[in-house]
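In: I need the structure of the sequence given here:
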Amino acid sequence: LGLSLRSCGNNLPALGIALTVFALLFDFLKRRKSWSRYPPGPTSLPFIGTMLQIDFHNPHLSFTQLSKKYGNVFSLQNCWRNLIVVNGFKAVKEALVQKSEDFADRPYFPIYEHLGFGENSEGVVFARYSRTWKEQRRFALSTLRNFGMGKKSLEQRVTKEAGFLCSAICSEKGCPFDPHFLINNAVSNVICSLIYGERFDYDNKKFQRLLHLFEQALNEETGFLSQLLIVVPLLLRIPGVPQSIFRSQKKVLDFIDELLKEHKTTWNLTQKRDFIDAFLQEIEKAKEHAGSSFNDNNLCMVTFDLFSAGTETTSTTLRWALLYMLLHPDIQCKGHRGRADQRGCQWGFFPGKVHEEIDKVIGRDRSPQMEDLVNMPYTNAVIHEIQRYGDIAPVGVPHMTYRDTELQGFFIPKGMTVIFNLSSVLKDEMVWEKPHQFYPEHFLDADGQFVKREAFLPFSAGRRACLGEQLARMELFLFFTSLLQHFTFHLPEGQARPREVGHFAVTLAPHPYQIQAVPR
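Out: Reported below is the predicted structural model:
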C-alpha cells in the first residue's frame, strides 16, 4: 500500500497534466459543436472585417437589409471584434425578456477612460452588469422617485414647464421658427430640476451652449472613424486623438463638472435638495470604502447619463410629434382652408381628432393632467404612433452576453457584443398592419379604445430598459397635449414639405424644419 501511494504521489504532476489536457480537449470539442451553431453573416475582410457592409449613418437600415439575407440573428465583425445583430420582435423578445440576464452586460467603452474617467466611473448606462451597476441603478431610481418621479409633484413641475414653453412659442407671434432648441430646453429643464434643483430660462446662453455641445457630442459617436476608434482602442492611446475626435464629449463632461463644482459651494450635508445632493451624501459615507462607485468622477458620469437620457429621446420625440402634425393635419385639427396647398398639406374640413378630444376632455381653461390620459384614447394612440414611427433609438446601446447562451437556436458565447435592432421591432411587417406609414390606428381597437401592443419597445426591455421610461411617458403626454391645446401648427407659406426620414446620431432625429404656431 505504501509503495502504491508513493507511486501515485510521484505521478501526480503527470496525472494533473493529463486531466487538464482532457478537460481542455473536452471543452474544445463542446465549444466546437456549439460554434457550429454560431449565427451566419457576411464574408469578413482582413482587418476591417465587415465594417464596409454597414452604413454607420443609418445602421438600423443596414441591419434590416442584412437580416433579409442572413436571418433575424446574424454575425458581423468590426475589425477583430465579433458582434451579433438581433432583428424582429420574436428574436428581440426572446433575448431581452425571456433571457434578460444572459444579455444584460455591456461591452467596454474605452473612450471615457481616455477622457479622464476610469475605473468605478462607468455611470449607469454604460456600466458593466455588476454589483456596481445594480447599486447605481437602484440608487438612481429610488432617488429620482424621492424627488417626485411618478408623483403628482413632478407632474405639476412638467405642467408648469409646458406653460413656459407655450409662452415662448407665443412670443414668436405667428412667425416661422425652428422649435428644436425651445423643446430641448423645456424637456431638459424637467430632468435638471430633479438632478440640479434648477431650471434654465430659454435665453440662458450658458445652458444653450450645453445643449448645442451635447448635440455635437451625439454626432461625434457616429461614422466610420468613431466606430473604428471604439473597436480598436489602441488607437485612442495616440496623444490628442480622443480629445480631437471626441472634442464635444469632453466639453460636455467638463461643463457638467463645472456645474457640479458650483453646486458643491452651496451644498449642506444635512439637506437633500436634489439628486446631486443625495449622491454627495453617498460619497461622504463611502470615503472609508476604497473602490466605491460613489465618487466624484462617477457623479459626473451618472449626471451625464441622466441628463442625456432625460433630454435627448423625449425632446426628439416631441420634435417628431410636431413634424407629424404638420404632415398629417387631419390628425391634428379640424382644418382651416378648404383646399390643398402647394406644400402638399390637405387643409379641408377634417375631423381633427386630437384637438377635438382635448377640447372634450380637458377644455381650454385648465392644464392637462395625467388622469386625463385614460379618457383620451386617440391622443394616446397618436403619441404611441409618434414613438413607433419616429423610431427614436433605432439600435439603442450595445449589449454584451453575461454568459454562454442560445438565441433562436444559435449559440452566443459569453462576452459577445450584441446589437438589438429595435427599428426592426417597431416596423416588423409580421406585427404591424402598416409598419411604414404613420397610422395611429395601430393602437386602437374596433371600438376606438386604446390597446397596448407587445411589440411597442421604444424604451427597450429587460434589465437594461430605460430607467427614465416613467418620466418620459409623463412628459410626452403633458407637453404634447399642452401644445395642441394652445396651438394649431402648420408649415409657413413657401416652405417645402419637410423630410420624413431622420438623421441618425445615436438617436434618429428629424432634419431641421420650421413651423408656424397659430393660437387656438
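
In: Please make it C-alpha for all contacts and neighbour counts, starting now.
Out: Will do.

In: and Leu508, what element?
Out: Using DSSP states H and E, Leu508 sits in strand 507-510.

In: Packing partners of that strand?
Out: For strand 507-510, the packing partners by 3 or more CA pairs under 8 Å, 6 or more residues apart in numbering; DSSP states H and E come out as helix 296-327, strand 502-505.

In: could you say what helices and strands the first helix or strand past that strand going along the chain packs with?
Out: Where DSSP H and E defines the elements, the next helix or strand beyond strand 507-510 is strand 516-519. Helices and strands touching strand 516-519, by 3+ CA pairs under 8 Å, 6+ apart, are helix 152-170, strand 487-490.

In: between these, which one is nearest to Ala381?
Out: Ala381 lies closest, by CA to CA, to one member of these: strand 487-490, at 19.0 Å.

In: What residues sit buried inside that closest one?
Out: Phe487, Thr488, Phe489, His490 (16 or more other CA atoms under 10 Å).

In: do the same with stretch 293-309
Out: Residues 293-309 are the ones in stretch 293-309 that count as buried (16+ other CA under 10 Å).

In: Enumerate every residue touching the closest residue to Phe246 other than its chain neighbours.
Out: Closest residue to Phe246 apart from its sequence neighbours, by CA to CA, 6 or more residues apart in numbering: Glu220 at 6.0 Å. By CA atoms under 8 Å, 6 or more residues apart in numbering, Glu220 lies in contact with Ser226, Ile245, Phe246, Ser248, Gln249, Ala505.

In: following the lengthiest helix in the chain, which helix or strand comes up?
Out: Using DSSP state H to define each element, the chain has its longest helix at helix 2-35. Using DSSP H and E, the next helix or strand after helix 2-35 towards the C-terminus is helix 59-70.

In: ok, residues contacting that following helix?
Out: Helix 59-70 is contacted from outside by 40-42, 53-55, 73-74, 85, 87, 394-395, 421, 423-424, using CA under 8 Å, 6+ apart.

In: cutoff 6 Å now
Out: With CA atoms under 6 Å, 6 or more residues apart in numbering as the test, helix 59-70 has contacts from Gly41, Ile54.

In: For it, list every residue counted as buried.
Out: Across helix 59-70, burial judged by 16+ other CA under 10 Å covers Pro59, His60, Leu61, Phe63, Thr64, Leu66, Ser67.

In: Also this sequence, please, to line up against the first:
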Amino acid sequence: MDISSTSLLVGLVVVLLLFVRWRRKTYRLPPGPPALPLLGNILTMDNRAPFKTFLKWSETYGPVMTAYLGTQRVVVLVGYDTVKEALVDNADDFVGRAPVPFVLRALKGYGLTISNGERWRQLRRFTLTTLRDFGMGRKRMEGWIQEESRYLLDAFRETKSHPFDPTAYLSRTVSNVICALVFGQRFSYEDNNFLRLLQIFSGVLRFGSSSWGQLYNIFPRLVELIPGKHHQIMDELEEIKTFSMGKIQKHKETLDPANPRDFIDCFLIRLKQEKDIPNTEFHYDNMTATVLNLFLAGTETTSTTIRYALMLLIKHPEIQEHMQKEIDAVIGQDRSPMMDDRKSLPFTDAVIHEVQRFVDLVPLNVPHYAIRDIAFRGYMIPKDTVILPMLHSVLRDKDHWDSPWTFNPKHFLDTNGNFKKNPAFLPFSAGKRSCVGESLARMELFMFIVTLLQHFTFSCPGGPDNMDTTPEISGFANLPRKYHLIATPR
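Out: All right, here's what the predicted structure looks like:
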C-alpha cells in the first residue's frame, strides 16, 4: 500500500471516529467504551457471554451506557432501579421491540414478538384475552397440566431407574400444554412429526444463543452471503410454518363460529369479522407468525427451566429432600397438586422462584427499541437505538439479593420460613412488553416440579459433585449442559 493510500485510510478512520464522537455529543448519549468504525465494540466483548462484558463495563460507565454492535448503537440498562425506571415508570417510552434480524427474516415482521405500534397492541390484547378465555392461569388450565403430568410420570417410570437425558421428555410435556391452547389437541410422545418440531425448536434457541447467531444479528447481510448453520435453521423454520399452516387450514375447514375450540379458531373468527377492513391486523400472515411465537416460546423457555430445576435439585439433595417432606405433609403422594397448594408450600415455592432467579434464562432480555427519541436520566437515546434492559443485572443485583451468585432459596423466605416476594424478581421482564405467557409458565413450573417430586427422587451417575450447573451457552439464553439423571420411584 503506497503512502497516499495509507493516508487516505487513516483519514477515513479519523473522520469516522470524529463522527461517532459528534453523534454522542449531539444526542447527549450515555457514556460507553470507545468503538471501532464498522466493528463497534465486538472485538472487546466476550462473545460466549456478552452480558458479562456489559456488566463489567457498567462498573466504569455507570448503569446507563452506550455500546456498538457493529454499526448498531445499543444502550444497555443495568440494575433493578434502572430497568424498573425504564420499563415500568417510563413504559410508553420503552415499549418498542427491536427488529432482530434473525427473527425479522424468519417472520417477515409479522406476529406478536417483534411487532410494534398498532399491530403489536392489537395482537397482544387479542392474545392475552383469548389465552385467558381458554384457561391460562385458571382451573381449566390446571386440569390440562394435571393430565399432562400423568403422561410425564408414565414416561419417567418407563426408564426403570436407568440414567436418561430428560430434555426430550420435558419438551414434549410442556409443548403439549401450549398445543392444547393453540391447536386444541395434545400429541403422542411417539409422534415423529411432533418430535421433529421439538428438535427444531431446540436448535433455533441454541443457534440464537450461539456466537454464530449473534454474528448474524450484527452483520445479517454479510452472513447471508456465506455458508453456515443459519441457512439450515431458516429451512427448518419453514417446516414449522408449514405444519402450523396445515393446522390452520384444518381448523378453517371445521370451524364452528359459535363454539371456538382454541386460539386458532378465535383468530379465524376475528379474521372473518374484519375481512373488509383494509388495514386490519387479523390476517393469515399475523396468525401464522403468532402461532409460531406461542408454540416456540411456550415450549423451550419453560421446559429448559424445569431441566435446570432438576439439575439444581440433584446438585443440592438436601433441598430436594426438604421439598419432598413439605409436599408429603401438605399434599401426600396420592392426589395431584393444585395451584391453591402453593400458599401451603412456602419452601417449595421459594425454591422454584430461586431456580428462575439463579438460572437467569434470558440474561440480556428480549431487545427493546427506541421508536422515537427518548430522554432518560439526563441522556438522549436517539430513535432506532436498540435497548437492552439487562435481566441478568436485575436477578444478580447485590442491593436486592443477599448472595446473588449462589443458589439460595432463603432469598424468598422470611425469618419465620414464610414465602416473601422480592421486587427484583423479574424473570419474565416487566412493563408492557412482559411475557404474555407468564401466568401459564408459573402454573407449569409449580405443578410439574411438585408432581415429579411427589413420585421420584432424582440423582445422577457420579453423584451431586458430578453435576455441572454452569451454562453451556450464554448468548441470548443461558442453556444448560446436557446431562443424565436417574428417576428413582419413591
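
In: Can you tell me what the residue nearest to Phe246 of structure 1 aligns to in structure 2?
Out: Counting by TM-score structural alignment, Glu220 of structure 1 corresponds to Phe207 in structure 2.

In: can you tell me which helix or strand its match belongs to?
Out: helix 192-209.

In: what's the angle from that helix to helix 284-315?
Out: 80 degrees (axes from the mean of the first three to the mean of the last three CA atoms, to 10 degrees).

In: Relative to structure 1, what is the average displacement of helix 192-209 of structure 2?
Out: By mean CA distance after the TM-score superposition for structure 1, the fitted helix 192-209 of structure 2 averages 1.2 Å away from its aligned residues in structure 1.

In: Would you mind identifying the next helix or strand past that helix?
Out: Following helix 192-209 of structure 2 toward the C-terminus (DSSP H and E): helix 211-218.

In: and the angle for that next one with helix 50-61?
Out: 60 degrees.

In: Under a three-state scheme, what state does the equivalent of Pro278 of structure 2 over in structure 1 occupy?
Out: Correspondence of Pro278 of structure 2 to structure 1, assessed by TM-score structural alignment: Ala290. Here Ala290 of structure 1 is coil, with the state taken from DSSP: H, G, I helix; E, B strand; the rest coil.

In: and Ala290 of structure 1, how far is that from Ile283 of structure 1?
Out: 11 Å (CA to CA, to the nearest Å).

In: Which residue is the nearest non-sequential neighbour of the counterpart of Ser303 of structure 2 in structure 1?
Out: Using TM-score structural alignment as the criterion, Ser303 of structure 2 maps onto Ser315 of structure 1. Leaving aside its sequence neighbours, Ser315 of structure 1 sits nearest to Asn184 (CA to CA, 6+ apart; 5.3 Å).

In: what's the burial count for the one you found?
Out: Number of residues near Asn184 of structure 1 (other CA atoms under 10 Å) recorded here: 22.

In: Aligned counterpart of it in structure 2, please.
Out: By TM-score structural alignment, Asn184 of structure 1 lines up with Ser171.

In: for His355 of structure 1, same thing?
Out: Checking TM-score structural alignment: His355 of structure 1 goes with Gln324.

In: what does the host helix or strand of its match contact?
Out: Per DSSP H and E, Gln324 of structure 2 falls inside helix 317-330. Helix 317-330 of structure 2 has contacts (CA under 6 Å, 6+ apart) with Leu313, Thr348.

In: tell me the angle of it relative to helix 284-315?
Out: Using the same axes, to 10 degrees: helix 317-330 of structure 2 against helix 284-315 is 110 degrees.

In: Tell me the residues of structure 2 aligned with stretch 427-440 of structure 1.
Out: Going by TM-score structural alignment: stretch 427-440 of structure 1 matches residues 396-409.

In: and the matching stretch, how far apart are its ends?
Out: End-to-end for stretch 396-409 of structure 2, by CA to CA: 14 Å.

In: again with stretch 260-274 of structure 1
Out: Per CA to CA, stretch 260-274 of structure 1 runs 12 Å from first to last residue.

In: List the buried residues for it?
Out: So for stretch 260-274 of structure 1, counting by 16+ other CA under 10 Å, buried means Leu260, Trp267, Lys272, Arg273, Asp274.

In: And stretch 426-444 of structure 2, by the same measure?
Out: Buried-residue list, stretch 426-444 of structure 2, by 16+ other CA under 10 Å: 426-438, 440-441, 443-444.

In: Alignment lookup: Pro99 of structure 2 to structure 1.
Out: With TM-score structural alignment as the criterion, Pro99 of structure 2 pairs with Tyr108.

In: Oh, that last question was meant for Pro427 of structure 2, not what I typed.
Out: For Pro427 of structure 2, the residue aligned by TM-score structural alignment is Pro458.

In: I'd like the distance between Val74 of structure 2 and Leu215 of structure 2.
Out: Taking CA to CA, one finds Val74 of structure 2 at 15 Å from Leu215 of structure 2.

In: same deal with Tyr68 of structure 2?
Out: Distance from Tyr68 of structure 2 to Leu215 of structure 2, by CA to CA: 13 Å.

In: picking up where we left off before, report the two of the buried residues of stretch 260-274 of structure 1 separated the most.
Out: Applying CA to CA across these, the maximum distance is between Leu260 and Lys272, 14.5 Å.
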